[in-house]
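*Asks:* What follows is a protein structure lacking sequence information:
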């Protein structure tokens, strides 16, 4: 049953298989209640996707903007979050001016992050997602007709073309969001960053805006099919400029952004 849900549902990318490690402290325990809550999340996710995706695709024909995608993504995520008892609190320290070209980079604790960011970020943006998600029924269709982009990491030429297209869109005022860790961590600590987001920011000449999600790993672990209600906190940090930087500065840029995100995570831990 679980495998069938993973393979056929329009929320399959939220439930994509991952190597199962021992749960970290604070993760949802495996109980009857947390498993029932997880399957309620799956059902609500399917319902919300089937309702919202056609609306997003239809309106995109007339308003092909990041703002239109963000509007429908927020509604999609809001239905699921509220139905599952997940409350999101967002603190915006960036205070970006309207129309500011930028790249958001966020930590990735679990599948819940996609919903949290779709709902909480007060700025229009599109996701930069791996190419496999383009083949997901309904959800992939909706993302193709949006401000989002797909990156084929297995094809260097297509990957480069996608990054160049993303750079053009960003400079035109269509921000995007990436997960620089490249995978879900299922813990509060950051995994090593990959270069894609930082290379894109340098090539586009736009600032990087760090976004930190707290406690989503305490609310959902799709590998173990468990979840529970609760509050997820989000902080949008101050932008990191990239003007004048070149590829030789990538390592320093990555270290700067990672240090800022780690500082925000420590700050949250001390205030918890």
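*Replies:* That came through, no problem. Source: prediction; values computed, not measured.

*Asks:* can we go C-alpha only for contacts and neighbour counts from here?
*Replies:* Fine.

*Asks:* Can you give the distance of the lengthiest helix in the chain from its chain's centre?
*Replies:* Using DSSP state H, we find that the single longest helix of the chain is helix 32-60. In terms of Cα atoms, centre = their mean, to the nearest Å, the centre of helix 32-60 is found 16 Å from the chain centre.

*Asks:* buried stuff in that helix?
*Replies:* 34-35, 37-42, 44-50, 52-54, 56-57, 59-60 (16 or more other Cα atoms under 10 Å).

*Asks:* what does stretch 72-84 give?
*Replies:* 72-81, 84.

*Asks:* Please report how far residue 68 lies from residue 200.
*Replies:* Computed as Cα to Cα, to the nearest Å, the residue 68 to residue 200 distance reads 23 Å.

*Asks:* what does residue 135 give?
*Replies:* In terms of Cα to Cα, residue 135 sits 24 Å off from residue 200.

*Asks:* Need the contact partners of stretch 187-203.
*Replies:* Stretch 187-203 has contacts (Cα atoms under 8 Å, 6 or more residues apart in numbering) with 24, 102-103, 105, 107, 109, 163-164, 166-167, 178-182, 185, 207-208, 214-215, 217, 242-243, 245-247, 250, 253-254, 258, 262, 265.

*Asks:* These in helices, which ones?
*Replies:* Per DSSP H, these map to helices at 163-164, 166-167, 250, 253-254, 258, 262, 265.

*Asks:* Pick out the most distant pair among those residues.
*Replies:* 164 and 265 (31.8 Å; Cα to Cα).

*Asks:* what about the two, which has more around it?
*Replies:* Neighbour comparison, residue 164 and residue 265: the larger count goes to residue 265, with 19 against 15 (by other Cα atoms under 10 Å).

*Asks:* Pull the contacting residues for residue 172.
*Replies:* Contacts of residue 172 (Cα under 8 Å, 6+ apart): residue 101.

*Asks:* mind checking which helix or strand the spatially most central residue of the chain is in?
*Replies:* Note on the chain: the residue nearest the mean C-alpha position is residue 114, at 3.9 Å, using Cα atoms, centre = their mean. Secondary structure from DSSP states H and E places residue 114 in helix 112-120.

*Asks:* Give the other helices and strands that that helix contacts.
*Replies:* helix 66-83, strand 86-92 (3 or more Cα pairs under 8 Å, 6 or more residues apart in numbering; DSSP states H and E).

*Asks:* put this beside the first:
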């Protein structure tokens, strides 16, 4: 029943804001961006409430106010995104696959949210888009990347791609490492059914890329920080 309620609520909410999204897409200005972030916060809050997902955030004082950072996080499950939007920053844009941009309504939402779409089969396009993402961050659009590239669906933390580290280092923006522990228990551990779960999010101190000689050493440092706060069952 909880799974049905969560999906039904999300579908009805998206349909309700559809006219607004159509109007906002024509503008794609600061107002459209801010309004889309408001919609995202409302939907995320309600989805977590319906799912009875209890979220505890440690280190919230480490989140900067200026929004000029790349948030790097492990990725346990589908609920990571609403958790981050609800409890860390509703203004977060995300690095996502280009295929998601074509999904009706959802693609519009991501576009208005200034998400960066990557074609993994086209390295040149990926480099250009990551460069664009770095410039957005410099101008106050916080960007989230899940460097594992896919959901772990359990407590493990897979190896990280260097993309986030390279982008932050090239753009000269700081990295906000975040550990998510337990989000896979909301859905992935239950064969797709949504169940109540306790999730702990740990926000680590900002990392300055200039303090690391290379993107590779920076990436290793970030991976170690994030892994250190991901609890095993």
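*Replies:* Good, I have the coordinates. Bear in mind that the values here come from a model prediction, so they are computed numbers and not experimental data.

*Asks:* circling back to that earlier point, list just the nearest of the buried residues of stretch 72-84 of the first structure to residue 171 of the first structure.
*Replies:* residue 73 (22.2 Å).

*Asks:* Just give me the match in the second structure for the closest one.
*Replies:* Counting by TM-score structural alignment, residue 73 of the first structure corresponds to residue 40 in the second structure.

*Asks:* Look up the closest residue to its match, ignoring the ones flanking it.
*Replies:* With Cα to Cα, 6 or more residues apart in numbering as the criterion, residue 40 of the second structure has its nearest non-adjacent residue at 6.6 Å, and that residue is residue 90.

*Asks:* so who does the one you found touch?
*Replies:* 37-38, 40-41, 84.

*Asks:* distance of residue 36 of the first structure from residue 86 of the first structure?
*Replies:* Where residue 86 of the first structure is concerned, residue 36 of the first structure sits at a distance of 15 Å (Cα to Cα).

*Asks:* Likewise for residue 63 of the first structure?
*Replies:* 30 Å.

*Asks:* Name the SS class of residue 201 of the second structure, please.
*Replies:* strand (DSSP: H, G, I helix; E, B strand; the rest coil).

*Asks:* What residue in the first structure is paired with it?
*Replies:* Aligned partner of residue 201 of the second structure by TM-score structural alignment: residue 234.

*Asks:* One more: residue 11 of the second structure?
*Replies:* By TM-score structural alignment, residue 11 of the second structure lines up with residue 46.

*Asks:* Okay, buried residues for stretch 81-95 of the first structure please.
*Replies:* Applying 16+ other Cα under 10 Å to stretch 81-95 of the first structure flags 81, 84, 86, 88, 90 as buried.

*Asks:* Sorry, slip of the keys, the one I care about is stretch 72-83 of the second structure.
*Replies:* Quick answer for stretch 72-83 of the second structure (16+ other Cα under 10 Å): 72-83.

*Asks:* tell me the contacts of residue 209 of the second structure?
*Replies:* If you count contacts by Cα under 8 Å, 6+ apart, residue 209 of the second structure has them with 165, 168-169, 172-175, 215, 218.

*Asks:* Against residue 61 of the second structure, how distant is it?
*Replies:* On the measure of Cα to Cα, residue 209 of the second structure and residue 61 of the second structure end up 20 Å apart.

*Asks:* Kindly report the same for residue 136 of the second structure.
*Replies:* Residue 136 of the second structure sits 23 Å away from residue 61 of the second structure, taking Cα to Cα as the criterion.

*Asks:* Skipping adjacent residues, who's closest to the equivalent of residue 99 of the second structure over in the first structure in space?
*Replies:* Using TM-score structural alignment, the partner of residue 99 of the second structure in the first structure is residue 132. Spatially, and ignoring its direct neighbours in sequence, residue 132 of the first structure is nearest to residue 152 (7.8 Å; Cα to Cα, 6+ apart).

*Asks:* Next up, the contacts around the equivalent of the one you found over in the second structure.
*Replies:* Per TM-score structural alignment, the equivalent position to residue 152 of the first structure in the second structure is residue 119. Taking Cα under 8 Å, 6+ apart, we find residue 119 of the second structure in contact with 97-98, 125-126.

*Asks:* one step back: so between residue 135 and residue 200 of the first structure, which is more surrounded?
*Replies:* residue 200 (20 against 12).

*Asks:* Alignment lookup: the more buried one to the second structure.
*Replies:* By TM-score structural alignment, residue 200 of the first structure lines up with residue 167.

*Asks:* Can you tell me the element that match falls in?
*Replies:* helix 163-171.

*Asks:* ok now that helix, how far from the chain's centre?
*Replies:* With Cα atoms, centre = their mean, you get 16 Å for helix 163-171 of the second structure.

*Asks:* and what of stretch 163-178 of the first structure?
*Replies:* The chain centroid and the centroid of stretch 163-178 of the first structure are separated by 16 Å under Cα atoms, centre = their mean.

*Asks:* So which bit of the second structure is it matched to?
*Replies:* Going by TM-score structural alignment: stretch 163-178 of the first structure matches residues 130-145.

*Asks:* Show me what counts as buried in that stretch.
*Replies:* Buried residues in stretch 130-145 of the second structure (16+ other Cα under 10 Å): 130-131, 133-138, 141-145.

*Asks:* Check stretch 213-232 of the second structure too.
*Replies:* Quick answer for stretch 213-232 of the second structure (16+ other Cα under 10 Å): 215-216, 218-219, 222-223, 225-227, 229-230.

*Asks:* The residues you listed: which two are farthest apart?
*Replies:* 215 and 230 (22.8 Å).

*Asks:* Stretch 133-142 of the first structure: end-to-end distance?
*Replies:* Terminal-residue distance, stretch 133-142 of the first structure (Cα to Cα): 11 Å.

*Asks:* And that stretch, how far out from the chain middle?
*Replies:* Using Cα atoms, centre = their mean, the offset of stretch 133-142 of the first structure from its chain centre is 16 Å.
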